[in-house]
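**Student:** I'll drop the sequence and a predicted model, then ask my questions.
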Amino acid sequence: MNKISTISLMLLSFIFALTGCQEEEPDAPININFNSSSININEENQEAQIGLVFSRASNQAGNISVNIDNSNLVYGEENDFYTEPPAEGGELILNYESGQSEINFTIKAGSGLNIDSDEIIDFSINPTEVLQRGQNSSLTVAFSENFIAESGTIEMTAGGAEFTEQAFVDLSKVRTNSLDKNTWDLGFSTDNGFHVILNSTAQVMARPLDKTDLASVTAEDTVGFAAVMQIGFTATPPAAAWIDVPNGDLTKTAIAPIATTDADNKVYIIKRLGEGRSWKKVKITQNGDGYTIAYANIGSNDIETSEITKSESHNFIHFDLDNGTTDFEPNKESWDFMYGTFTEKFPFGPNEIPYSFNDFIIINRHNTSAAMVMVERNTTYADFNLQQIGEVSFNNEINAIGSSWRQGGGPSSAPAVFDDRFFIVKDSQENYYKIRFISMYDENNERGTTTFEFEILK
C-alpha cells in the first residue's frame, strides 16, 4: 500500500469516527394552537367543542395545561358553565398519547347560568418543554345575555311569615329578587294612556272626593273615612270601589284615568298601612307625555309636587308619597311573575269586599299569559309538551294564577299546594314554561317561602 492510500484510509476513518460520535439532532418543539379564537354560547348553542391542534404529531405521551379566566361566571355544572373533562382550580389538564396531533374538550352552559349582559371567559395554553404556544394560544368564549334556561327549581321568599316583601321571578334566567313591598304607593302607567295604580300588595286604597282643588281639602272632608276604608272582614261593600280591579284592567282602577283637562281630575284620599305612613291627599294631572302629582298630608297646605316621566323599559313608574320616585318593579322584560300578597275582591254575601291574600301570584302584564292544566290520566306534568299547547286556554289577566295553585286550609287543615294541577306560563319572549309548585313553607314550616320547579316546553 502506498503512502497516499494510507493517508486516505486514515482520513476516512477519522471522518467516520467523528460522524459516528455526533448526537442526533433533537426534534423541534411542537407548536400548539386553538382551532378558533372565539366561540359563542347562547340559547341555540349551549355547548361547543374546542380543539387544540399540534404543528406535528407528538412522538411521546404527555399533557397540556389550560388556564381558565372565568371573570364573573362561576364554574360548575349547576352554576354558569363547566367543561368535559372537568377543570379544577381554574386549570384544565388534557392528556394526549404518542402520535396524537389534536386534543378536544367541551364547554357547556351550566343549569344555573344567570346573566344580565354578555359575559366572556378566556382559555390560555401553558407552555411546556415539549409544547410551545403558537400564535393562536388563547380563546375567548362569549356567553350571550339572551341565554334561556331550560329547567330549574326556584325558591321564592316574600319576607317570611309577615309577608313584608314581593319576590319577582325570571324563569329564563333562573332568578328571583325580593323587594320591600312598602316602598311605593302609586304606580304611573307608561303605556299610551294615563293611568295610575295602587300598591295592592300593601293594601293601599284611594277614595275620590267631590273636589278638584287640593288646597281646599281639609280633615273635615274625611270624617268617618277610617271606619269604612277597610280591607278584610271588617270592610263594607262600598270599600270594593276604593281598590283597583284585581285583574289589572287599567280602565277600572280606583283612581280614574287622568283627564286632559285639569278641572276633570278629582282629589283622592290615599290610605296607607304601616307605622309613620300617614294618609295623604293627592291630585294628579297630565303633563305633556307624563304626569304631575301634587300631594300633602290631609290637614296640611304644605303641598309638594313632582313630575313623572314615562319610561319604555318599565310597566310603571313607582312613587312613594314620602320619598318620591322609587325603583321597585324590574325592567318589564326581566321578570315573569311576582309572589307575595295582593288585594282581591272577595265574595261576601251578595256583595264583594276587598281582602288581602297571602301566597298570591301576579303575572307580568307585559306580553305574559298563564294557563292552568289539571292532571288527568293522559295529561301529566312530566309528559306535557309543546305540541299540547293548543289544548289549554291562556289568560293574560294579572291574577291568572293568583291563589289557584294552593288551598287555603281550614280549622283542621293547614294551607297546602294542590297536587292535581300545574301551570303553563308564556313569557314576553314567547317561551312556554310548565310550572309545578312543590312547597309553600320554609325549613321552619313557616309560610312566606314557596318552591316550584319549571321546564321549558319543546
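**Tutor:** Nice, thanks for sending it over.
**Student:** only C-alpha atoms from now on, for both contacts and neighbour counts.
**Tutor:** OK.
**Student:** and what about L12, helix, strand or coil?
**Tutor:** The three-state assignment at L12 reads helix, by DSSP: H, G, I helix; E, B strand; the rest coil.
**Student:** distance of it relative to T19?
**Tutor:** Counting by CA to CA, to the nearest Å, the gap from L12 to T19 is 11 Å.
**Student:** Y355: which element?
**Tutor:** Under the criterion of DSSP states H and E, Y355 resides in strand 351-363.
**Student:** that strand packs against which elements?
**Tutor:** strand 337-348 (3 or more CA pairs under 8 Å, 6 or more residues apart in numbering; DSSP states H and E).
**Student:** what angle do the strand it packs on and strand 351-363 make?
**Tutor:** 170 degrees (axes from the mean of the first three to the mean of the last three CA atoms, to 10 degrees).
**Student:** one more to weigh against that first structure:
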Amino acid sequence: MKKNFILILSFVLLAIGACSSDDEVAQANAVAFASTSLNLSAESTPIEIKFASPTASAGSLTLTVTETAVANGTDFSTTPAIVANTVVVPFDKNVSSVSFTFKKLKEAIEGEVKNVVFTISSVSINSVISENKSIQVNFNETASLGNALAPGVGGPTQPNQVFVDLSSGKMTAVPRVSWDLGFASGTDFRVIINHTVKMSAKQTTSTNIDEVQAEDATMIFNQGTGSITQVDDPAGDITKTAIASISATDSENKVYVINMGSNPATVAPAIGNEGTANGSSRGWKKVRILRSGNDYKVQYADIAATTHDEITITKNAAYNFTFLSLLDKKTVSVEPQKAQWDISFTSFTNTTNFGTGLVPYNFADFVLNNVKGGSKTYQVLTTSFTYDAFTLANVDNTKFTDDQRNIGSNWRGTTGGTDANGNPVSLFVARTDRFFVVKDPAGNVYKVRFTAGVNAAGERGNPTFQYAILK
C-alpha cells in the first residue's frame, strides 16, 4: 500500500511539474488517505491522511461522511466532530501527514454490515486530491451482548420449527412438515427422520424397493405405544439412528417402511392445550438408501407402488444435514449453516416411561441445542445462582454435555386448572426457578432464561426468552 501511495503521488507531481511555467507559481501539493479501507480493532483509531511533501502553510482538510447502518453519536464519534456530514481536520505548516480520531461506540452484531466512508472534498491550501481520496472504516463483527426474542413457532399447533443464532439474534422459521429425511454431512453415512411430526422407520428384510410393503400399526406411537428402536436417539447421538448406517455394500442396505407421522392440527385446541400432532396422517413411504461415491442415492416410493423415484443427495460440509422432502420429491432448506444456529424451538420425539419401559412420545414446546454444530447447554437452578448475579466466572464447563435435550422441556411446566366456566384446562408456565447456560459454536457463552410460553390469551406456542453474553 505504501509503494502504491508513493507511485500515485509521484505521477501527480510529475503532471504538476510538466504544467508549470518559470513564473514561480507555487507548486500544488498532493494529498490522499494512507489506505482505502480500515477494519476497526480498537475502540479509538487514528485515521491518517498524507501529503506528498511538507505543507507550505497551515490549513485544513474537509471530509464528507457517508454512513451505512450507523449513526454519528450513537454508533461512533470523531475528533474533530462531524457537523452537517462533514469533518474539518486542521493541520500545521511543514507537516507530511495529519490524522483524526474515530471512536467506535457500538460494535456490529454478527451478520450486520456497518461502515463509514470518509472522502476528501477540499483542501484549504494549494493541493491536488489524489486517487486515494476515500477510506471505508468497517466495524468488525462481534457477538450480540444479548436480547429479548420471541421465536415464531406459530401458536398452539406449532407448525414451525425455529432456529436461533444468539450471537446475531437471527431467527429462522421453517414449516415442520417441509422435510422428511436429513442426510448427515460428516464422514459417516447417517440419515435422520423428521423428529417433529411423530415419524418412525422400520427396517424390512427386502432390498427390492419395488416390492409392495404394508402399513404397520405398531409403528404409530401414542401414549404408551411405539418402539424406541424405530425413532432416532433423542439425545442426538448420530450413531443411534432408526435407519442403520448406509453401507458401502449395496446388498446390506435394506428397504425401510416410513410412517410419515402426523400433520399439525388444523383447528386450534382448547386454551392451554397443544395441537402439534393432532392433524391428519402424513401417510406411508418406503425408502432404500445407498452410497454413490461420497454422496447418497435415495430410492423412494409409496408403500404399495411397484416403481420408484430416485434422487442423489450431495453432502455439504457447511451444514449438519442436507434435507429431503419425500412428498415434494426434492431437497429443501431447513437448518441454517451448522455454525450459525445455537438452539431451536420445535415439537420433538422424545422418550418417556408409562410404566412398562421407555416408549417414543411427542413433546410440544421443546428446545434443542445444536450439539452437532458444537452448541452445548446446561441448567442452573436459582437456589445456586440468581440469573442477574451469574457471571462467566460461575460457568462450570464440566456440566456441558452432548445431549441436545439439556433445555428440552425443562424450561416449562403444565398444571391442571379450570377456566371461567369450570371446564378443565392445562395451565402452561415458564419456570422461574432456573435458567440455562449456552455455549455457541464460536465459544461465546450466554445465560438464557425463558419468560413465557403462552400469549395474553393463554395460548401455547408463544415462547419468549431473554439472554445475555457472559464476559
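**Tutor:** Perfect, thanks for sending it. Here the structure is a predicted model, which means the values were calculated and not measured.
**Student:** the following helix or strand past the strand holding Y355 of the first structure corresponds to what range in the second structure?
**Tutor:** On the C-terminal side of strand 351-363 of the first structure, the closest following helix or strand by DSSP H and E is strand 369-374. The aligned range for strand 369-374 of the first structure in the second structure is 376-381, by TM-score structural alignment.
**Student:** superposed on the first structure, what's the mean shift for that stretch?
**Tutor:** Comparing stretch 376-381 of the second structure with its match in the first structure after superposition yields a mean distance of 1.2 Å (mean CA distance after the TM-score superposition for the first structure).
**Student:** S58 of the first structure and E97 of the first structure, how far apart?
**Tutor:** Taken as CA to CA, the span from S58 of the first structure to E97 of the first structure is 8 Å.
**Student:** V334 of the second structure -> the first structure?
**Tutor:** With TM-score structural alignment as the criterion, V334 of the second structure pairs with F328.
**Student:** just checking, that match touches S178?
**Tutor:** No: using CA atoms under 8 Å, F328 of the first structure is not in contact with S178; the gap is 9.9 Å.
**Student:** for E310 of the second structure, give me its contacts.
**Tutor:** E310 of the second structure is in contact with K297, V298, Q299, Y300, counting by CA atoms under 8 Å, 6 or more residues apart in numbering.
**Student:** got the buried residues for the match of strand 369-374 of the first structure?
**Tutor:** K376, T377, Y378, Q379, V380 (16 or more other CA atoms under 10 Å).
**Student:** can you report how many residues lie near the nearest residue to the second one once chain neighbours are set aside?
**Tutor:** Nearest residue to T377 of the second structure, sequence neighbours excluded (CA to CA, 6 or more residues apart in numbering): V438, at 4.5 Å. The criterion is other CA atoms under 10 Å. On that basis, V438 of the second structure has 27 neighbouring residues.
**Student:** tell me who's in contact with the aligned partner of V438 of the second structure in the first structure.
**Tutor:** Matched by TM-score structural alignment, V438 of the second structure corresponds to V425 in the first structure. Residues counted as contacts of V425 of the first structure (CA under 8 Å, 6+ apart) are T368, S369, A370, A371, Y432, Y433, K434, I435.
**Student:** same question for T212 of the first structure.
**Tutor:** A263, D264, N265, K266, V267, K283.
**Student:** sec struct for it, please.
**Tutor:** Classified using three-state DSSP, T212 of the first structure is coil.
**Student:** can you tell me how far the aligned partner of it in the second structure is from K240 of the second structure?
**Tutor:** Alignment note: T212 of the first structure maps to T207 in the second structure; criterion TM-score structural alignment. As defined by CA to CA, T207 of the second structure lies at a distance of 21 Å from K240 of the second structure.
**Student:** can you get me a residue count around the counterpart of D250 of the second structure in the first structure?
**Tutor:** D250 of the second structure maps onto D262 of the first structure when the alignment is built from TM-score structural alignment. For D262 of the first structure, the count of nearby residues is 14 (other CA under 10 Å).
**Student:** D262 of the first structure contacts Y291, correct?
**Tutor:** No: using CA under 8 Å, D262 of the first structure is not in contact with Y291; the gap is 11.4 Å.
**Student:** which neighbours do the two have in common?
**Tutor:** In contact with both D262 of the first structure and Y291: T285, using CA under 8 Å, 6+ apart.
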